[in-house]
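> coords please:
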Amino acid sequence: MNWLELLPPALIAELLVLGVCAGFLAGLFGIGGGMLLVPFMTLILSHREVEASMAVKMAIATSMATILFTSLSSVRAHHAHGAVRWALVRGIAPGILVGGLLAGAGAFSLLKGQALALVFGLFVSFSATQMLRGKKPAPHRQMPGWAGQSAAGTGIGFLSGLVGAGGGFVSVPFMTWCNVPIHNAVATSAALGVPVAIASTLGYVIGGWNMPSALPGAVGYLYLPALVVIAVASVTMAPLGARAAHAMNVAQLKRAFAVLLYGLAIYMLFKAFSG
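From the prediction side, this is the model:
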């Protein structure tokens, strides 16, 4: 089977648009773009006659795999501005690796359901409200030590692996709550997207190793043709999003991030109540 059969022109166009939007959002907010990719990838796969529950899982896994490339591109741009807190990356990343593997290799097929979506949606709504209110965190509050950062990383990696997102929807509010400036939180979250993607994607490969391919070009839960197209487009756009983030002032960036979180919360609550 040749690439034209794997990727007809209409599908390439759809995936390129998705990749461009996801890459820009990844650079702007440090989120990886997964929450944009997952619903649209699910729709695309469903139209290709992939069974509904399998389409969702393939969309999540493929989205997470693209985050590896997007995050690498995004973090280079943020690092050029000196915004990445590498000490925090070293403290949080080990927990992320553990949480992502646990989610991708096991809980991905067992725990994804209405209760998780409901809790997730409520948590994100609370985070967005706190950010939109602009209430300053207690001045004495700081990032926890190594153990606390590892525990936070485990939670971030686990949630990210379940929903196919880069972790910024949790890590950015968490870091700003701990008095990390918003620009540094976004940049550091972009760097954390790399271990999130590595651990979760490895877990998806392990979990889907013996599965029959749902589509030509699919390997377990991963849809490789879509991964290639989206990665190319998102890597191109992520640095532009990062530059836009550093051009915005703190209030603008917080408001924009809060609006994005509300959209994410609405989507997750819809999934919870629609079954």
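> Only C-alpha atoms from now on, for both contacts and neighbour counts.
OK.
> chain center to stretch 137-155: distance?
With C-alpha atoms, centre = their mean, to the nearest Å as the basis, stretch 137-155 stands 20 Å off its chain's centre.
> this one next, for a side-by-side:
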Amino acid sequence: MPSWPLDQVLPLAIALPLVGIAAGLIAGLLGVGGGIVIVPVLYHVFTVLGLDEAIRMHVAVGTSLATIIATSTSSWRSHARKGAVDRDLLRSWGPFILVGVAIGSLAAGWVKGPVLTGIFAGFALLVSLHMAFGRPEWRLGHSLPTGAAKAGLAALIGGCSAMMGIGGGTFAVPTLTLFGTPIHRAVGTASAIGLIIGIPGTIGFILTGWNAAQLPPFSLGYVNLLGVAAILPTSMAAAPWGARLAHSLDTRLLRRAFAVFLFLTSLRMAYGLLN
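Next comes the predicted model:
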């Protein structure tokens, strides 16, 4: 187990609560669980601290999923009070999302770190382009799919989200809007999907990383408890602020904010992969 010098741990303890504030705001504002910020920041922090490249991305993803449990809970409650959570959709999609999360968590435990980095960067870029240049009137259908298509779509959202360490909003928000769901209701529902992803995803990354070599101090598998403890308090406090802000913004601004964060995240992760 690598040792982190005190002069490195102290800046980390100061910086990560600030990351938590940003993650909480984004979780409430965009329904993405904050992972879109936490994963790349943790990845670069672990790089500076010299964490083995073979597990660096795994620990960033696993730690992010653990924080998503709390931030999504806080964000979901705030959106639910405003009536922006589709509970029928959650009951219908929930079991298939869980299947996808199980598959994604197991797959992530087997693939190499650079592969996870590439997956994160690639999907983030695609979704950001859609949110930036897509038009509100674009539709794949007037209602969400049913039957096998519904099961496959929900499982895909769960699996990809678990592998990337993000809440379901990154995929759920554009998917729901393409099938006619208003953006604010899509964001509110996605915050609850993040909770469905976060709990089993965290368990999966703990189990798949239990015997991994060179884990950082205070880790349960691929979940670093120091990172979770530093980020959670501020992210939970900030999530309701973001949820309130989301209901005071117009649709265009909300879409642009979502696109900017995803695009910047993609660039940062691609840069790390290439270098």
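> Identify the residues contacting residue 246 of the second structure.
28-30, 184, 254 (C-alpha atoms under 8 Å, 6 or more residues apart in numbering).
> Which residue ranges of the stretch 101-250 of the second structure form helices?
Counting by DSSP state H, counting those that start in this stretch, the segments of the stretch 101-250 of the second structure that form helices are 113-133, 147-164, 169-178, 183-208, 225-246.
> residues in the first structure aligned with the helix or strand that contains residue 74 of the second structure?
Using DSSP states H and E, residue 74 of the second structure sits within helix 53-81. Per TM-score structural alignment, the counterpart of helix 53-81 of the second structure in the first structure is residues 52-80.
> By how much does the matching stretch deviate from the second structure on average?
In the superposition with the second structure, the aligned residues lie an average of 0.8 Å away from stretch 52-80 of the first structure, counting by mean C-alpha distance after the TM-score superposition for the first structure.
> Just the buried residues of that stretch, please?
55-79 (16 or more other C-alpha atoms under 10 Å).
> repeat for stretch 8-22 of the second structure
12, 16-17, 19-22.
> One more: stretch 127-143 of the second structure?
Residues of stretch 127-143 of the second structure classed as buried by neighbour count (16+ other C-alpha under 10 Å): 127-128, 131-132, 139.
> Check stretch 203-218 of the first structure too.
203-208, 214-215, 217-218.
> Out of those, flag the one nearest to residue 164 of the first structure.
Nearest to residue 164 of the first structure, judged by C-alpha to C-alpha, of these is residue 204 at 10.6 Å.
> Thought residue 60 was touching that closest one, still the case?
No. Here residue 204 of the first structure lies out of contact with residue 60, judged by C-alpha atoms under 8 Å, at a distance of 9.5 Å.
> From the chain's centroid, how far away is the match of helix 53-81 of the second structure?
On C-alpha atoms, centre = their mean, the centre of stretch 52-80 of the first structure falls 6 Å from that of its chain.
> likewise stretch 27-45 of the second structure?
Distance, centroid of stretch 27-45 of the second structure to centroid of chain: 6 Å (C-alpha atoms, centre = their mean).
> Compute the first-to-last residue distance for that stretch.
Taking C-alpha to C-alpha, to the nearest Å, stretch 27-45 of the second structure runs 21 Å from one end to the other.
> In contact with the corresponding residue of the second structure for residue 235 of the first structure: list those residues for me.
Structural alignment (TM-score structural alignment) places residue 235 of the first structure against residue 236 in the second structure. Going by C-alpha under 8 Å, 6+ apart, residue 236 of the second structure touches 20, 24, 70-71, 74.
> Likewise for residue 143 of the first structure?
149, 175, 178-180.
> So what's the residue count around the spatially closest residue to residue 168 of the second structure that is not a sequence neighbour?
Of all residues not flanking residue 168 of the second structure in the chain, residue 194 sits nearest, at 4.8 Å (C-alpha to C-alpha, 6 or more residues apart in numbering). Applying other C-alpha atoms under 10 Å, we find 34 residues neighbouring residue 194 of the second structure.
> what sits against residue 194 of the second structure?
31-33, 68-69, 72, 166-169.
> And those, which two are furthest apart?
Spanning the widest gap among those are 69 and 169, at 13.5 Å by C-alpha to C-alpha.
> Please tell me how far residue 67 of the second structure sits from residue 34 of the second structure.
Separation of residue 67 of the second structure from residue 34 of the second structure (C-alpha to C-alpha) stands at 8 Å.
> same check, this time on residue 264 of the second structure
Taken as C-alpha to C-alpha, the span from residue 264 of the second structure to residue 34 of the second structure is 14 Å.
> More neighbours: these two, which one.
Between residue 264 of the second structure and residue 34, residue 34 has the larger neighbour count (other C-alpha under 10 Å), namely 34 against 17.
> and that one, what does it touch?
Contacts of residue 34 of the second structure (C-alpha under 8 Å, 6+ apart): 22-27, 68, 71, 166-167.
> Now it: closest residue in space that isn't a chain neighbour?
Leaving aside its chain neighbours, residue 34 of the second structure sits nearest to residue 23 (4.1 Å; criterion: C-alpha to C-alpha, 6+ apart).
> could you say which helix or strand contains the one you found?
Per DSSP H and E, residue 23 of the second structure falls inside helix 6-30.
> for residue 82 of the first structure, helix, strand, or coil?
In three-state terms, and counting by DSSP: H, G, I helix; E, B strand; the rest coil, residue 82 of the first structure is coil.
> Quick check: it vs residue 14 of the first structure, distance?
Following C-alpha to C-alpha, the distance that separates residue 82 of the first structure from residue 14 of the first structure is 35 Å.
> Check residue 186 of the first structure too.
Distance from residue 186 of the first structure to residue 14 of the first structure, by C-alpha to C-alpha: 27 Å.
> Pull the number of nearby residues for the residue lying closest to residue 210 of the second structure once chain neighbours are set aside.
Among residues not flanking residue 210 of the second structure along the chain, residue 221 sits closest, at 4.0 Å (C-alpha to C-alpha, 6+ apart). Neighbours of residue 221 of the second structure under the rule other C-alpha under 10 Å: 25.
> coming back round to it: correct me, but the residue nearest to residue 34 of the second structure touches residue 35?
Yes. In this structure residue 23 of the second structure lies within contact range of residue 35 using C-alpha under 8 Å: 7.0 Å.
> tell me, how many neighbours does residue 249 of the first structure end up with?
Residue 249 of the first structure - counted by other C-alpha under 10 Å - has 11 other residues nearby.
> typed the wrong thing, it's residue 49 of the first structure
11.
> Farthest pair within the contacts of residue 143 of the first structure?
149 and 179 (14.3 Å).
> Neighbour count for those two, which is higher?
residue 149 (21 against 18).
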